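attaching a predicted model along with its sequence, questions to come.
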Amino acid sequence: MSYLAPVITVGGEGGLPFSFIGAETGALLKKLDVWVGPNQVRCITLQMSDGAQKTYGTVKKSGDKMVSFTFENGDYFSSLTLWPNNAGDHLGAIKFETTKGRISKACMTSGEPTRSPTPVDVGSGMCFGVQGRSGSEIDALGFMFIKVSYLYSPLVAKLRISVISLKNHNSPQEWIRNVLVFLNILIIFTLHDWARLNHLAGRIRPAGRIFDTSDLEEKNTDKR
């Protein structure tokens, strides 16, 4: 996935792999509920902006603590830290801050894990899914983010590629699917927060440049 920032998964190797991805519908993470016990994160429930919801891990015991966080419109990750538990075989804690300065931390009820925390590159801050391992509890977890550079790669060029693919006799169904994916992502960027995009633009381009048609012209010139 060219738009995917590097995914860092923290925890152990037990359980079965899982992934929950909203990219194909343009959905982003809207709500995260985390249940923690004395020695690990037991269970998580995720809800995407399109209403899709998944739960991983099944054990919830008396004395467990639940931490719930709902993202406001235009609110994204600005930092994320994950800890393994003390044994290193499960997820131990999750802490993140958002672009609006809100902080959430779900940690083992016995205290912060003694193992070293793992800072995660949140890319653009837009989280479109998670992956990890789980059984009755959360063995490992990683968050999926849209990388910063993808926000500024011309989406019009990608749609042109879809058109060219159709002309090259790809199936209409495949072409329609590609167009819908990119249109959904474009709509998400437009509706969520232009101020956020301008803030990110300063990290990789001169101020005032977001989508610049000169990029398309430069690439077309290079190809010729």
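Thanks, I have it.

contacts, neighbours, all on C-alpha from now
Will do.

ok, residue 145 - how many residues close by?
Other residues near residue 145 number 25, with proximity taken as other CA atoms under 10 Å.

A further structure is provided below for comparison with the first:
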Amino acid sequence: MKCGVICFLKKTTVGAICFWMGEWQVRAVRVWLTDGRNETFGKPSGSNQEYVLKPVECFTKLTLWENGAGTRLGAIRFKTSEDGEFFAKMSSWILKTEYPMDVGSGYCLGVVGRGGSDIDSMGVKFLSAVQSTVLTNINYPIINQLIPNVTVEELKSITYQNDSSSKQLQTIET
């Protein structure tokens, strides 16, 4: 990755991601952002797997693995809000150390890491979990401008007034 970073532009999230896998490592990663930019880290060769996110889709779970020797990225697995699942791993070595990531709000802003021909290490940047929201410039129509969508029907009406301190009983028949 050459200490590569792709992310962090306003109104931009990851739209697709592709991994090229080797026998004992992730060889390369390509990330497409929703603004059209893309960047490739490592040297793509061999088989690859790609995942394209839907516009409303976000991550619900993400796990990374090292390659067992501690020298390269070995695998990535994630699940999304649209029931999507992705799992790309090295082809020969057994996965060992698993690193579950905090996905925050689930909106992926990009990736960070380092490498040359292969991916030595990788991290995924997420927007923090949303703590609160504020609605601004909300306009409600004035109540007298609304036309009710109901039919008003008066069955019977009578008004009583008690000018004394004693209780009164009134009956209305319909």
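Received the coordinates, thanks. Here the structure is a predicted model, which means the values were calculated and not measured.

tm score of chain vs chain?
In this superposition the chains share a TM-score of 0.73, using TM-score structural alignment, normalised by the length of structure 2; 136 aligned residues with a CA RMSD of 1.6 Å.

could you find the closest non-adjacent residue to the spatially most central residue of structure 1?
The C-alpha lying nearest the average C-alpha coordinate of structure 1 belongs to residue 127 (CA atoms, centre = their mean; 2.3 Å). Taking CA to CA, 6 or more residues apart in numbering as the measure, residue 127 of structure 1 lies nearest to residue 145, with 4.4 Å between them; neighbours along the chain are not counted.

corresponding residue for the residue nearest to the centre of structure 1 in structure 2?
The alignment partner of residue 127 of structure 1 in structure 2, by TM-score structural alignment, is residue 108.

right, and its match touches residue 127 too?
Yes. Judged on CA atoms under 8 Å, residue 108 of structure 2 makes contact with residue 127 at a distance of 6.5 Å.

for residue 53 of structure 2, see how far away the match of residue 127 of structure 1 is.
10 Å (CA to CA, to the nearest Å).

please apply the same query to residue 38 of structure 2.
Per CA to CA, residue 38 of structure 2 is found 14 Å from residue 53 of structure 2.

just say helix, strand or coil for residue 115 of structure 1.
Counting by DSSP: H, G, I helix; E, B strand; the rest coil, the backbone at residue 115 of structure 1 sits in coil.

those strands in structure 1, which residues are they?
Read by DSSP state E, structure 1 holds these strands, from start to end of the chain: 10-11, 16-21, 29-36, 41-48, 53-56, 65-70, 77-84, 91-98, 103-107, 118-120, 127-134, 138-145.

average offset of the fifth one relative to structure 2?
What that stands for is strand 53-56 of structure 1. With mean CA distance after the TM-score superposition for structure 1, strand 53-56 of structure 1 departs from structure 2 by a mean of 0.3 Å once superposed.

list the buried residues in that strand.
Within strand 53-56 of structure 1, the residues that count as buried by 16 or more other CA atoms under 10 Å are residue 56.

what range in structure 2 matches it?
Counterpart in structure 2 of strand 53-56 of structure 1, with TM-score structural alignment as the criterion, is residues 38-41.
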